[in-house]
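[1] What follows is a predicted protein model with its sequence.
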Amino acid sequence: MKKWIAVFVTFAFMGIQAQTVTDFQLKDIENTSRDFSELKGEKLTLIDFWTTWCKPCNKAIPELNKIYATYKDKGVAIIGISCDGPRSIAKVAPLSKSLQIQYPILLDIDSEIKNRLNLMAFPTLILVNSKGKIIWIHEGFVSGDAELIINELERNLNAN
């Protein structure tokens, strides 16, 4: 049974990785409509799907801020997509300000983009190349994950 679950998870992951992120539009925390095409990086885009109530998400954000500061001038964009629902959406802007998030934060209140990409966990980071292809996915965030993210960015920047 465990073998079949592992096979299913592997194929499901491979299916997600083969996906592309097509252009979409969401409102940001200033209530301005923003398009993915205007926010994406020249070379790579790291998208962070998160919520205000997710403790690992809140631990990831300061690390993502540091990564953004280092890589924004190297053709890498980071986009945060909050998947908070109607009950917690009002907390997104204040939390974004208190955590001093430097990259754009979009609001996916109905989880439309999250569901389109078949994402299940928070946080989920997806790395997208310049053609929109998902080239890396990482679920969760624990100590040491920032190094994994940096290694993946470096590997893919050097591949371009």
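    Received the coordinates, thanks.
[2] okay, CA-based contacts and neighbour counts for the rest of this
    Noted.
[3] in stretch 145-160, what counts as buried?
    Neighbour-count burial for stretch 145-160, counted by 16 or more other Cα atoms under 10 Å, picks out 146, 149, 153, 156.
[4] Let me see the residues that make contact with that stretch.
    The contact list for stretch 145-160 (Cα atoms under 8 Å, 6 or more residues apart in numbering) reads 43, 44, 60, 63, 64, 67, 136.
[5] how much space between the third one and residue 82?
    Translated: residue 60. Look at residue 60 and residue 82: by Cα to Cα, to the nearest Å, they are 13 Å apart.
[6] Compare those two and say which is more crowded by neighbours.
    Neighbours were counted for residue 60 and for residue 82 using other Cα atoms under 10 Å; residue 82 has more, 26 against 19.
[7] then this one, side by side with the first:
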Amino acid sequence: MKFPEFTAKTVTGEDISSDVFKDSKLTVVNVWGSWCGPCVREIPELQKLYENMKDKNVNVIGLAQDAGSDMDAVKEVIEKNNVTYQNIVPEGVTEGFVMSLMAFPTTFFVDSEGNIVGSIQGARDLDGFTKIVEDLLANQA
């Protein structure tokens, strides 16, 4: 299954599109909401994953479910956790995609061609994310 092609803005106002997947072997796309306790708790773990995996050509992107309705709360979570990876404001295709999900957080693993090569529901810690990413990278080789 392909991740929906999209063009959107990040929480900081930058343009972003599904072309972002081409820049990395694997992109971890974490769909979260500021109202979701487990989502907020795993954000520091995702930040560590982002820092640890950059050298392995792995990217992390957040998709903030409520950025369209409560940008202040989303920015507060990002700032409080010193998040440096990009977070997307869902609109159009990405908004429809986010609204179709039944559980938060949901994390997708997307290859450089935009294919979803894995997904998980529920929060993970750094070790949990690292194991999944390393397994997926090994399968790509």
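    Sure, I can see it. Please read these numbers as outputs of a predicted model, since none were measured by experiment.
[8] Tell me which of the buried residues of stretch 145-160 of the first structure fall in helices.
    Assigned to helices by DSSP state H, the following of those qualify: 146, 149, 153, 156.
[9] For residue 36 of the first structure, state which of these is nearest.
    Using Cα to Cα, residue 153 is the member of these that lies nearest residue 36 of the first structure, at 19.2 Å.
[10] Return the residue of the second structure aligned against the closest one.
    Residue 153 of the first structure maps onto residue 133 of the second structure when the alignment is built from TM-score structural alignment.
[11] for the biggest helix by length in the second structure, which positions count as buried?
    Longest helix in the second structure by number of residues (criterion: DSSP H): helix 37-53. Neighbour counts using 16+ other Cα under 10 Å place 38, 39, 40, 42, 43, 44, 45, 46, 47, 49, 50, 53 of helix 37-53 of the second structure among the buried residues.
[12] That helix: how far from the chain's middle?
    The gap between the average C-alpha position of helix 37-53 of the second structure and the chain average comes to 10 Å, counting by Cα atoms, centre = their mean, to the nearest Å.
[13] so whichever helix or strand comes after it corresponds to what in the first structure?
    Later in the chain than helix 37-53 of the second structure, the nearest helix or strand by DSSP states H and E is strand 58-64. The alignment of strand 58-64 of the second structure onto the first structure (TM-score structural alignment) covers residues 76-82.
[14] Now the matching stretch on the second structure. Mean distance?
    When the second structure is overlaid, stretch 76-82 of the first structure sits 0.4 Å from its aligned residues on average, using mean Cα distance after the TM-score superposition for the first structure.
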